[in-house]
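In: Sequence plus the predicted model coming up.
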Amino acid sequence: PRQERCFRALCCKGPPPPRPEYDVVCIGLTGAGKTSLLSRLCSEGSDGIGPTTGFSIKAVPFPNAILNVKELGGADNIKKYWSRYYQGSQGVVFVLDSASSDEDLEAARNELHSALQHPQLCTLPFLILANHQDKPAARAPNQVTYAMLINSILCPSKRN
């Protein structure tokens, strides 16, 4: 009888309502931490993570939605193909290494500005994630904002 009550309770509730799904593209230079970020969001281990060759797709579950994240490798020989994977994206996650060299930060800034101006991405929501904040050389958020010239591209009327 107890098992019957449990079964009846389960079968009569029906399936849970579907969560909306959103397609997001995740970009950034090699070593910025894109794969580690997604592994962490998916509660996977981060041991043995290496550079992404090509791209990978992960479904990242949240209580109210699922993000289908297409992570694009950041190596120079892969970056030139990023735009081929932009179609259908509904948002962008740009990951940068906040502890990187000035030269690498400049390269990241150039890639960010290209993405912000790309016809398939320019109207989409962007999340810019300054990763590696736990490293001693990490720049503070206001330093990253300044280094990436974010205000000048997002708010052209506020240029100094």
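Out: It's in.

In: use CA for all of it now, contacts and neighbours both
Out: Fine.

In: what packs against the longest helix along the chain?
Out: In the chain, assigned by DSSP state H, the helix with the most residues is helix 102-117. In terms of contacts (3 or more C-alpha pairs under 8 Å, 6 or more residues apart in numbering; DSSP states H and E), helix 102-117 is packed against strand 91-97, helix 141-148.

In: which residues touch the last one?
Out: What that stands for is helix 141-148. Residues outside helix 141-148 that contact it (C-alpha atoms under 8 Å, 6 or more residues apart in numbering) are 98, 105-106, 108-109, 130, 151.

In: The helix or strand following it: how far from the chain's middle?
Out: Sequence order places helix 150-154 as the next helix or strand after helix 141-148, per DSSP states H and E. Here the centre of helix 150-154 is set off from its chain's centre by 19 Å, with C-alpha atoms, centre = their mean, to the nearest Å.

In: and what of stretch 92-105?
Out: On C-alpha atoms, centre = their mean, the centre of stretch 92-105 falls 13 Å from the chain's centre.

In: Please enumerate the helices of the protein.
Out: 2-13, 34-41, 76-79, 102-117, 141-148, 150-154.

In: Can you tell me the number of residues neighbouring residue 132?
Out: 19 (other C-alpha atoms under 10 Å).

In: So residue 93 sits against residue 27, correct?
Out: Yes. With contacts counted by C-alpha atoms under 8 Å, residue 93 reaches residue 27, the gap being 6.3 Å.

In: Between these two, which is the more surrounded one?
Out: More neighbours surround residue 27 than the other of residue 93 and residue 27, with 27 against 19 (other C-alpha under 10 Å).

In: and that one, what is it in contact with?
Out: Residue 27 neighbours (C-alpha under 8 Å, 6+ apart): 34, 71-74, 92-95.

In: Comparison target below:
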Amino acid sequence: HMDMRIQSFLLFSWQCFKALCCKGPPPPRPEYDLVCIGLTGSGKTSLLSQLCSESQENIVSTTGFSIKAVPFQNAVLNVKELGGADTIRKYWSRYYQGSQGVIFVLDSASSEDDLETARNELHSALQHPQLCTLPFLILANHQDKPAARSVQEVC
């Protein structure tokens, strides 16, 4: 009679232990590869640093490219950020392959000339064979600046 109680207790203990401690690793979250483009100073690096909960201090412009894994509850976005200097933009298309979406960041408080350049780069990306069928997020950044254009003005 005592052995059955011990066995029941051990079985119960084992089930509790398994339930609390042996769940194993969580199932992998789906991953999506995105490309993030925009002119220098538009805020690409700051945006990705904010999404990754990294420090906003001492951010410098990206030369070349960087890749950040941006974790969300249900997915991970592997974002390839491409530098926005005019000497780098001509190479953007070399990094488009495999992208599943595009984040285009523009400075809504930039000069008319820079806004026109951003418009041309956006149109070029929208027409690129590797991007033209992908979802685009167009982020009008720097809305906190006094010279920021409204969404309607940016459109």
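Out: Yes, it's here. The model shown is predicted, which means the values in this text are computed figures rather than measured ones.

In: neighbours around residue 40 of the second structure, how many?
Out: Residues near residue 40 of the second structure, counting by other C-alpha under 10 Å: 23.

In: Let me know the distance separating whichever residue in the first structure pairs up with it from residue 36 of the first structure.
Out: Residue pairing (TM-score structural alignment): residue 40 of the second structure is matched to residue 30 of the first structure. Distance, residue 30 of the first structure to residue 36 of the first structure, using C-alpha to C-alpha, to the nearest Å: 12 Å.

In: In contact with the residue most central in space within the second structure, which residues?
Out: Taking C-alpha atoms, centre = their mean, the centroid of the second structure lies closest to residue 79, which sits 4.6 Å from it. By C-alpha under 8 Å, 6+ apart, the contact list for residue 79 of the second structure reads 33-36, 67-70.

In: got a winner among the residues you listed for most neighbours?
Out: Using other C-alpha under 10 Å as the neighbour test, those are led by residue 36, with 27 neighbours.

In: Could you pull up the contacting residues of that residue?
Out: By C-alpha under 8 Å, 6+ apart, the contact set of residue 36 of the second structure is 44, 79-82, 102-105.

In: try it again with 6 Å
Out: 80-81, 102-104 (C-alpha atoms under 6 Å, 6 or more residues apart in numbering).

In: rewinding a little: quick check: the gap between the aligned partner of the residue nearest to the centre of the second structure in the first structure and residue 110 of the first structure.
Out: Superposed on the first structure with TM-score structural alignment, residue 79 of the second structure falls opposite residue 69. Per C-alpha to C-alpha, residue 69 of the first structure is found 22 Å from residue 110 of the first structure.

In: just to revisit the earlier point, let me know which of the helices of the first structure is the nearest to residue 123 of the first structure.
Out: Checking the helices of the first structure against residue 123 of the first structure by C-alpha to C-alpha gives helix 102-117 as the closest, at 8.3 Å.

In: ok now that closest one, how far from the chain's centre?
Out: That offset, for helix 102-117 of the first structure, works out to 15 Å (C-alpha atoms, centre = their mean).

In: again with stretch 100-116 of the second structure
Out: Its chain's average C-alpha position is 16 Å from that of stretch 100-116 of the second structure, according to C-alpha atoms, centre = their mean.

In: so where is that stretch in the first structure?
Out: Per TM-score structural alignment, the counterpart of stretch 100-116 of the second structure in the first structure is residues 90-106.

In: how about the matching stretch: buried residues?
Out: Buried positions in stretch 90-106 of the first structure, judged by neighbour count with 16 or more other C-alpha atoms under 10 Å: 90-100, 104-105.

In: now do stretch 126-145 of the first structure
Out: 126, 128-132, 138-139, 144.

In: Translate residue 61 of the second structure into the numbering of the first structure.
Out: In the first structure, residue 61 of the second structure lands on residue 51 (TM-score structural alignment).

In: Run a quick neighbour tally on the counterpart of residue 11 of the first structure in the second structure.
Out: Aligned by TM-score structural alignment, residue 11 of the first structure pairs with residue 21 of the second structure. Residue 21 of the second structure has 9 neighbours, counted by other C-alpha under 10 Å.
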